[in-house]
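Colleague: just the structure for this:
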Amino acid sequence: MMPSLFIAHGAPLIAIENNEYTKYLNQLGQDLPRPKAVVLFSAHWESKVQQVSRVHEYNTIYDFGGFDPQLYTIQYPARGDHDISKEIEDLFTENGIAFENDTSRGLDHGAWVVLRLLYPNADVPVIAMSVNPKLTTEEQYNIGKSLSELREKDILVIASGGTVHNLRALKWADNGQVDSWALEFDDWLAKKLENWNVESLFNYDSLAPHAALAVPPYGNEHFIPIFYAMGAAANNPRATLLHRSFRYGNLSHSVWQFG
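Modeller: Next comes the predicted model:
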């Protein structure tokens, strides 16, 4: 059975960097069983109603500015799979989850940066999925849970975001030091995930140390994809931290495997 994964996509620069984290993701793509397709929830696609892509071939979205010009030349022409999109829609219908089809949107950098590091040849079909930060954490978990049987069919569920993601707190002159508040929040999160303590996790904003710094009130879209990934493995509740590192003082580069 395929696991589900939560993968931090960091800053867009990891698309052209060669460092500890990019090397890890390159290797992870080789170590994982080859998936039939990837279903990917991206922090950079927000919607009030769950979106399910039905795209034949994706264009590449450069949803960032002010970075190295090389980033804007990268293409990741992954293809979709309408049969798997239909299967997702059927599962949502069975589980009472409202959804809409999207037939035109490309892959944002939360999707293509991660996918390109895992599968550089763009030869694995992709079904892009939105996230909804306005839902409760339990509702986000249940959306993922409704897709858990896909893992039995060699389909890899990935949620792309970041456990600690506060752009206003970043230290771009990176000296390798990690802020204590970021470590304390991430350590709390790791303990709750490894114990599959969903009650605490669903209430992370009031229970976790430094939650307002790690997941700032002005935006939780990067954190909440972890609930989609976790829910997708609810039928095999096991969490394993595969990688953790930090950049710019507090930006987390973490990879969690569920199931």
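
Colleague: use CA for all of it now, contacts and neighbours both
Modeller: Noted.

Colleague: packing partners for the longest helix belonging to the chain?
Modeller: Ranked by residue count and defined by DSSP state H, the top helix of the chain is helix 180-194. Based on contacts counted as 3 or more C-alpha pairs under 8 Å, 6 or more residues apart in numbering; DSSP states H and E, the elements that helix 180-194 packs against are helix 198-202, helix 211-214, strand 239-247.

Colleague: alongside the first, I'd like the structure of this one:
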Amino acid sequence: MMLINPSADIPIIQVSILKNQNTKQHLNIGKVLYQFRKDGVAIFGSGMSYHNMVEFRKSEKVNDGVVVDEIFDSFLNEVLTGDVDAKKEILYWDKVPPGLDSHPPGEADHLMPLIVNIGAGGSSPGRNIFSSVYMHKFILSGFIWDKE
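Modeller: Model prediction:
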């Protein structure tokens, strides 16, 4: 946060994700935080749209140029930049065929902050503000909700 506000004159409160990685509960946390957002409080979530440590380690040894998470990244983009009904599809991220490849069971802790932010975004669609291919193999995307 020092890069965003070097004077550090804005209070910051850290909220942890739940250990259970329950998508609906994280979405509901975001909906509660939305009330603060309406009062001008910024909500930040960190994590990654892809986080499979086994694949990261493999790619250090083998660089075949195959991007492994294009389908899941497309799913995220459709859901997060869509309307309210589209955003509900995030509850089923693990049912999308490459969902569990992108975030293996028990390792979705890098996806949960994004789900909190979806709830904090209210009814407005998000915008993709960052998309990059990491190590020639993994698409990493970032989103913002700056309307409403």
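
Colleague: so can I have a markdown table of the helices and strands packed on helix 180-194 of the first structure showing distance to residue 27 of the first structure and mean neighbour count?
Modeller: A markdown table is the format used below for these (distance: least, C-alpha to C-alpha, whole Å; neighbours: other C-alpha atoms under 10 Å):
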| stretch | distance to residue 27 of the first structure | mean neighbour count |
| --- | --- | --- |
| helix 198-202 | 29 | 16 |
| helix 211-214 | 28 | 20 |
| strand 239-247 | 12 | 16 |
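
Colleague: could you tell me where the longest helix of the first structure falls in the second structure?
Modeller: Aligned by TM-score structural alignment, helix 180-194 of the first structure falls on residues 67-81 of the second structure.

Colleague: got the contact list for the most centrally placed residue in the first structure?
Modeller: Central residue of the first structure (C-alpha atoms, centre = their mean): residue 160, 1.5 Å from the mean position. Applying C-alpha atoms under 8 Å, 6 or more residues apart in numbering, we find residue 160 of the first structure in contact with 6-9, 40-43, 110-111, 114, 222, 225-226.

Colleague: need the helices for the stretch 1-150 of the first structure, in chain order.
Modeller: 20-31, 82-94, 109-118, 137-145 (DSSP state H, counting those that start in this stretch).

Colleague: looking at those helices, which is buried most?
Modeller: Greatest average neighbour count among the helices of the stretch 1-150 of the first structure goes to helix 109-118 (a mean of 25), per mean count of other C-alpha atoms under 10 Å.

Colleague: can you spell out which helices and strands pack onto it?
Modeller: helix 20-31, strand 37-46, strand 155-161.

Colleague: nearest to residue 121 of the first structure, out of these?
Modeller: helix 20-31 (11.2 Å; C-alpha to C-alpha).

Colleague: what range does that closest one cover in the second structure?
Modeller: The aligned range for helix 20-31 of the first structure is empty, by TM-score structural alignment.

Colleague: for stretch 84-91 of the first structure, same thing?
Modeller: Alignment of stretch 84-91 of the first structure against the second structure: no match, by TM-score structural alignment.

Colleague: so who does residue 213 of the first structure touch?
Modeller: With C-alpha under 8 Å, 6+ apart, residue 213 of the first structure has these contacts: 166, 181-182.

Colleague: those into JSON lines, with extra columns for neighbour count and distance to residue 238 of the first structure?
Modeller: What follows is the contacts of residue 213 of the first structure, written out as JSON lines (neighbours: other C-alpha atoms under 10 Å; distance: C-alpha to C-alpha, whole Å):
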{"residue": "166", "neighbour count": "22", "distance to residue 238 of the first structure": "28"}
{"residue": "181", "neighbour count": "16", "distance to residue 238 of the first structure": "26"}
{"residue": "182", "neighbour count": "24", "distance to residue 238 of the first structure": "24"}
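
Colleague: ok, so of those, who is nearest residue 20 of the first structure?
Modeller: Nearest member of those to residue 20 of the first structure, counting by C-alpha to C-alpha, is residue 182, at 19.2 Å.
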